[in-house]
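Trainee: build the 3D model from these lines:
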Amino acid sequence: MGTVSRRRGIAPFLGLCVLAGILVAGALAPVAIGAGVLSNQVSDSVDSISADLVHAEPPLVTTVTDRSGGTIATLYAQYRIPVTPAQISPAMKAAIVDIEDRRFYSEGGVDPQGMLRAAVHNSSGGNLQGASTLTQQYVKNYLVNVVDRNDKAAQQRDQEDSLARKLREAKIAVQLSQTVSKDDILADYLNVVEYTGTVYGVGAAAQAYFGTTADKLTVPQAALLAGMVNNPNVYNPYTHPDKALQRRNLVIDSMVSARSIPASYGATAKATPLGLSGSRPQAPSSTCLGAAPDAGFFCAYAVRYLVQSGLTADQIDTGGYTVKTTMDPHVSQVTKDAVNANVPTAQDGVANTFAIVQPGSDGHQVLAMVANRNYGTDPDQGETSTNIVADASNKFGAGSSFKIFTSAAAMVTGKAGLNTPLTNPFSDCFNPPDMNRYTHCYPVSNDGTSYPNPISLSAGLATSPNVAFVGLEAQVGMPAVLDMARKLGLRNTMATNDAGSKPITDPSDARSKNPQYNEPQSQYFQNLLSFTLGNSPVSPLEMANVSATLMSGGMWCPPDPILSVTDRHGQPVSLHQQACEQVIPPGVANTLEAGLSQDTTVGTSARAAQSAGWTHPDIGKTGTTQESESVAFVGGVDHYAVSSMVFADGPHPQEICPGTPVHLGDCGHGAFGGTVAAPPYFTAMNQLLAGQPDVPIPPPDPAYLDAHA
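Mentor: Okay, here's the model as predicted:
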């Protein structure tokens, strides 16, 4: 047994002796060892890695701001605040050098003397330890935390106990020492090293552990951080405070021994408590879940938009970008207050979403995306991690606001104009486009008997009779109506199935055989005349963008949440974005706006408008589903295109009832778009438009007042 043990110790001893001899002689090539395989292992990628290290760009925090520059979220995989040599306190520099590598400023990247000492120490069979310089440690940490951070197998190779790894590390360290100053190497090391969790680098550690900056670290603070790098988990001061304290005091003793601080000061420093901030590292949230209540859904949408525009999720989490969004903090807070007043955040089973898009012929900037719900993971607090503003999350639909699409399609095809009389009996039964002997007609009735028959399209938009619009839809044809919905703004909505999700095509899923689940809405509703009554899942944000398209003279643009993106060096980053499209003639858009301008004066939201003291010229269309599980107001005023939707969002949906607050129940005659969804619009817009001159609605185009098909 003794012979075997001695033989096990001879290999690492001789290996380190040879390595030390090679380095002392300056022959920094592993061929001197005479092992061809080892030579290949060491030579692989050394030069390229050395070049990368000279220009090292470790993962940084991406900052998301509102349009005024205020931070709304930080996104990262590694929480790191990069610092220059001048931004690191002398105490921190001394602490790390004294405990890890006292000959750092005199050695050439490797320390042959230290290697020989380690070889002697390990000759009894121990692991190859204790010989790495700070430069070599920087190389290893850079490989583990930067180059191979997403490759577990490669990270293991970067840390394996092998002579090949040591040789490669040493060669790169020497190359670095020949091209990079000692101060920069030390700062690079302190910027890349891991502490605990997602905290990396001394800048982030100073903030997370002590609420300070790296240049202000005291001796006790610096000693704690310097001690942690040896083993961040073992010396975690939050989970192992006793071990962390012992390690910190050992570093202080090393500083005294190296004469970096006087012995008397060291004694005082060792008597100082750990002095941590809070009960855990105070690192900011790494996702949009940490955004303010009025910014979470906006932030999540902005990140999704960036990915769709060409950046990867990893680039966003590590690139150190500054993302300035279009979010208007004042508009966002005002609308958030309005929906919270209408439906409390934790109200059981009721969501109130609100989106505002700014119209424009060259872009549609998103100004606000809020809900009474907050973006988060605690349902008991009224939080949801689903983007209920951007997604087709209103499963019950936007009700009669979908009559906008039928009206626009009728004008474009010439089937009807604003003055066209529409047949409007109290009830009727309409044959769908594709009929066979098993097909039944679609029965429809109006909500009440006060509607005239016939009724003009203009009056119909204001008062919303169902029979007249289903009849018009049948006349125009489903393909034209569905295509109009997509063109005006429901791009993502129409691509989802009738459950608001991606169509299911997996044959192992029974739903893949059901058209309601396996077809997009653009296909599923080709033979269903109920579409114009808005009984299908819809995105609240996209409905706001429908209004923006009309208010932009028929110009559709993607709802854009991004003003600019700059990289870590302040250089602009280009994004691949969809181009705007003229989807309907300006005359149709203006005429439809004129038709929608009566909703708040004599139409379905007039009473709520009067109660709110509303006097501004605007456009609007309310919607209410058959069982009142969802109500909506879609419209716009001035440069605000808006959708406000109140819908059941819990596992047991019921009728939505008006009241203070709005609630679920069985109230017999439930909520309407005008009574429940419109009030937040009036509340918010009255505040935002206070003191502003009115912006008139464009006059109708005479070419679209009458049918001409």
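Trainee: alpha carbons only for contacts and neighbour counts from here, please
Mentor: OK.
Trainee: the residue nearest the centre of the chain: which element?
Mentor: What sits nearest the mean C-alpha location of the chain, by C-alpha atoms, centre = their mean, is residue 300, with 3.1 Å. Here residue 300, judged by DSSP states H and E, is contained in helix 296-308.
Trainee: identify the residues contacting that helix?
Mentor: 64, 72-73, 288-291, 312-313, 325, 327, 368-370, 374-375, 387-390, 560-562, 575 (C-alpha atoms under 8 Å, 6 or more residues apart in numbering).
Trainee: second chain to compare with the first, below:
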Amino acid sequence: MKQGRLSAIPTVMSLLAAFLAVSVVGGFLGAGLLIPATAMMGTVVKSGTEVYEALPTEFTSVVPQQQSELLASDGKTVIATLYSENRIVVPLSAISPWMQKAQVSIEDHRFYEHGGVDIEGIGSAVAGAALGGTARGASTLTQQYVKVTLEKAALDRGDTKAAKAAKAVTASRKLQELKYAAQVEKEMTKEQILQNYLNLVYFGDQAYGVEAAARHYFRTTAAKLTIPQAATLAGVVQQPGANDPVKNPKAALTRRNVVLEAMHRYGYIDATQLKTAKASPLGVIKADPPKNSCAASSYPYWCNYVVNYLKTLPAFGTQPNEREGRIRRGGYRIVTTLDPDLQERAAESMGRIISPQDYPTFGAAATTIESNTGKIRAMVQSTSYSPTGKPEPGKTQVNWGADFRYGASGGFSVGSTMKLFAVIEALKQGKGESYVIPDIRPPGTPWYPRDFQNGCTTGAGAPWTPGNAEGDDPPPGADIGIATRNSINTAFVALAADIGTCNIRNTALAMGMHNSSRAAEDGSQDGKPLSTYPPTLLLGEDASPETMAQMYAIVANRGISCPNTPLESVTDSDGKKVDLQLPGCRRVLEEGIANQAAGIFQTVMTEGTGRPVQIGRPSIGKTGTDADNETWFVGATPQYSTAVWAGTPDQNNGSWGRMRLHSVDGNARYYPKAMGYLIPGPIWQGVMRAAHDGKPVVPFGQAAQPADDGGTVDIPDVRGMAVDEATTAIEGAGFQVTVGGRVASGYPRGTVARTRPTDRAPKGSAVTLRISTGVRSTPRAPTANRAAAPPAAPPAAPPAP
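Mentor: Next up, the predicted model:
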């Protein structure tokens, strides 16, 4: 006996056992069946039948893994296509009839005639194997569906042993497959079986299911497959590697023509169609590979942010790994909040100031949210994304615009943007904009632990000796408005001592302010508590741009906080909207308090450190500069809030001065010193102008009248007076006088144009004189399409910090 015959014996016996068992059980054996009635065959029949009867009958279909799609807010721009298997499940009605006919022709031409088990096919397989050939024709398309399903279910649960057993050529496996096939035929229609099979099988080159294969090989859909295209795909299934149309086009073409012959043989195409199809080229137009990871996305930082955010949502499972698995396998349509146009223009604004060329020494990031929804509309930074995660010039995987849990950044010291919370706490205590801050000490004067509220004070070591970043020191009678507009550190230290440092911290916590460190194991919002140390609490908690954008949005949104979210909607593979159970907006400040704060921080933009970067409409804003090489500009309107950070992301070595930054077009600019208005400020201005392009002007809430802080009195009307004359008049009314900058007005040049405050103020408080330029300004309202153009470059001489 030849070796080929010897090696075929196990296959023959397993197929014969299956054949006899199914035939006996099914009542198919007839008198004319040409099988020797020997004792051995009788034993095979008996044992096969007993085994068959004892096999399980519960067959469970699997839900095929399919790709999830991340889209921008327009619902069209693809951010990424996430999957473990590249599959898109479609109904049979969305699969070309030619594809259905081609698959049936080459795999199981009696598919519509048998009940899941083809006795004739098994008989042919027995004969072929006995003669030393291959066991072809043994499996119906239904049996193949069962086999693929069992293998897929095993792989999904990580059981590689069971997956291998699902394909093993053994009598027991074959019997189980046959029994399951018979069950499937009872429970499903032929159309359902064919639909499930075509969505489940592998078509080579990482394309699973017919829809993904049609897109991958022909840049079309399963519904539009032509006769030759359908025949090509149907021919791949038997041996996906050998018949891959991309890697092995000659083999694929030969196999395609075999399928076409089968389609003609069984009456699915006529001779003319056969001739035309066989004469056509293979016609593979391989599509670009799907963006199946965030590293392949056009928006990699944003993609990672969204995936990390989804991993926190219980709607997708109980554990982060489980949630990510579902996201990559569940066929979700995830529409995110990213505005592609704003994202592009925000990147352009940043690229005019700083670029990947400046990293690893310098970097910048910006996050823009909708003030009244928390939806993140843009998130950009000055680097390129590093696919490997290894340190490279100009590249990093860390998303500086996000909290640690979403982007792996520990945040940066936010500098004077923290003064927001001290102002709000003062307002809550009834101390208005004109409240004169007591005990303002000269820079370098020590402050001791006893000067601050218990529980939120300095350490027992050396006293704290704060100074001011730049500009003139404040007059003794500086009020909250002056201190805020000019970002006077020493005034805010005195204010904090007056109103209570722990009270400031409690206000910040109530607004949702948190440190951007590693997420806590208990799932709380931050990894470590908000600082109780006055220097940090007042002048530099470590936070992310997304956090600071939310804090200033609260003020612009009249005291209502809307948690940041990157999601518009999520629908599952059946088109059903997923209930994400996201937290809603809630009031964290009284409206009157928020509106008063908005009034104060608007003057930062019109009279203070934010003046150089106004956007052509009312806005609030605040600069921030930290000695540890970080600068900020944060500001908002009732529509949008943007926070921009620029600094030294990986080191604090004093290099954030006398530096040269490069725009994306390669131009370099020298900066003698980094300030909030100078580097992040112009970026913020460009982003906010882009965000508001074509949007109507929305006013801030009407501020309530400030509380009577010790008896307000009328301020003399000194408009048009000389400075000396005006000073005498105002001091005579019991106020202190400071002289501010020049403003456009119709009063003679050098005279007083107006005062700040204008009407009433607490006796003893400071009144600022604004000096006229002698030229009346002509206000220019923003056009319907675009706000006024930004200045060519930041001013050479900075104002006070």
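Trainee: where does the TM-score land?
Mentor: In this superposition the chains share a TM-score of 0.82, using TM-score structural alignment, normalised by the length of structure 1; 667 aligned residues with a C-alpha RMSD of 3.9 Å.
Trainee: next secondary structure after the helix holding residue 300 of structure 1?
Mentor: Immediately after helix 296-308 of structure 1, counting by DSSP H and E, sits helix 313-318.
Trainee: to what extent does the following helix or strand past that following helix diverge from structure 2 after superposition?
Mentor: Moving toward the C-terminus from helix 313-318 of structure 1, the next helix or strand (DSSP H and E) is strand 322-325. Strand 322-325 of structure 1, aligned to structure 2 and superposed, deviates on average by 2.8 Å (mean C-alpha distance after the TM-score superposition for structure 1).
Trainee: aligned partner of residue 367 of structure 1 in structure 2?
Mentor: Correspondence of residue 367 of structure 1 to structure 2, assessed by TM-score structural alignment: residue 377.
Trainee: before we move on, the earlier item: buried subset of the contacts of helix 296-308 of structure 1?
Mentor: 64, 72-73, 288-291, 325, 327, 368-370, 374-375, 387-390, 560-562, 575 (16 or more other C-alpha atoms under 10 Å).
Trainee: thinking again about what came up before, tell me the counterpart of the residue nearest to the centre of structure 1 in structure 2.
Mentor: Per TM-score structural alignment, residue 300 of structure 1 is aligned with residue 304.
Trainee: ok, residue 407 of structure 1 next?
Mentor: Looks like residue 407 of structure 1 aligns to residue 423 there (TM-score structural alignment).
Trainee: then residue 334 of structure 1?
Mentor: Match for residue 334 of structure 1 (TM-score structural alignment): residue 345.
Trainee: verify the stated contact: that match with residue 690.
Mentor: Yes. Under the criterion of C-alpha atoms under 8 Å, residue 345 of structure 2 makes contact with residue 690 at 6.5 Å.
Trainee: who are the neighbours in contact with residue 410 of structure 1?
Mentor: Counted by C-alpha under 8 Å, 6+ apart, residue 410 of structure 1 has contacts 416-417, 472-473, 476.
Trainee: now do it against residue 325 of structure 1, distance only.
Mentor: Computed as C-alpha to C-alpha, to the nearest Å, the residue 410 of structure 1 to residue 325 of structure 1 distance reads 37 Å.
Trainee: superposed on structure 1, what's the mean shift for the lengthiest helix in structure 2?
Mentor: Scanning structure 2 for the longest helix, with DSSP state H as the assignment, gives helix 3-26. For helix 3-26 of structure 2, the mean deviation from structure 1 after alignment is 4.6 Å (mean C-alpha distance after the TM-score superposition for structure 1).
Trainee: who does the helix or strand following that helix touch, helix- and strand-wise?
Mentor: With elements assigned by DSSP H and E, the helix or strand that comes after helix 3-26 of structure 2 is helix 39-54. Secondary-structure packing of helix 39-54 of structure 2 (3 or more C-alpha pairs under 8 Å, 6 or more residues apart in numbering; DSSP states H and E): helix 3-26, helix 171-187.
Trainee: out of these, deepest packed?
Mentor: With neighbours defined as mean count of other C-alpha atoms under 10 Å, the helices and strands packed on helix 39-54 of structure 2 peak in mean count at helix 171-187, which reaches a mean of 21.
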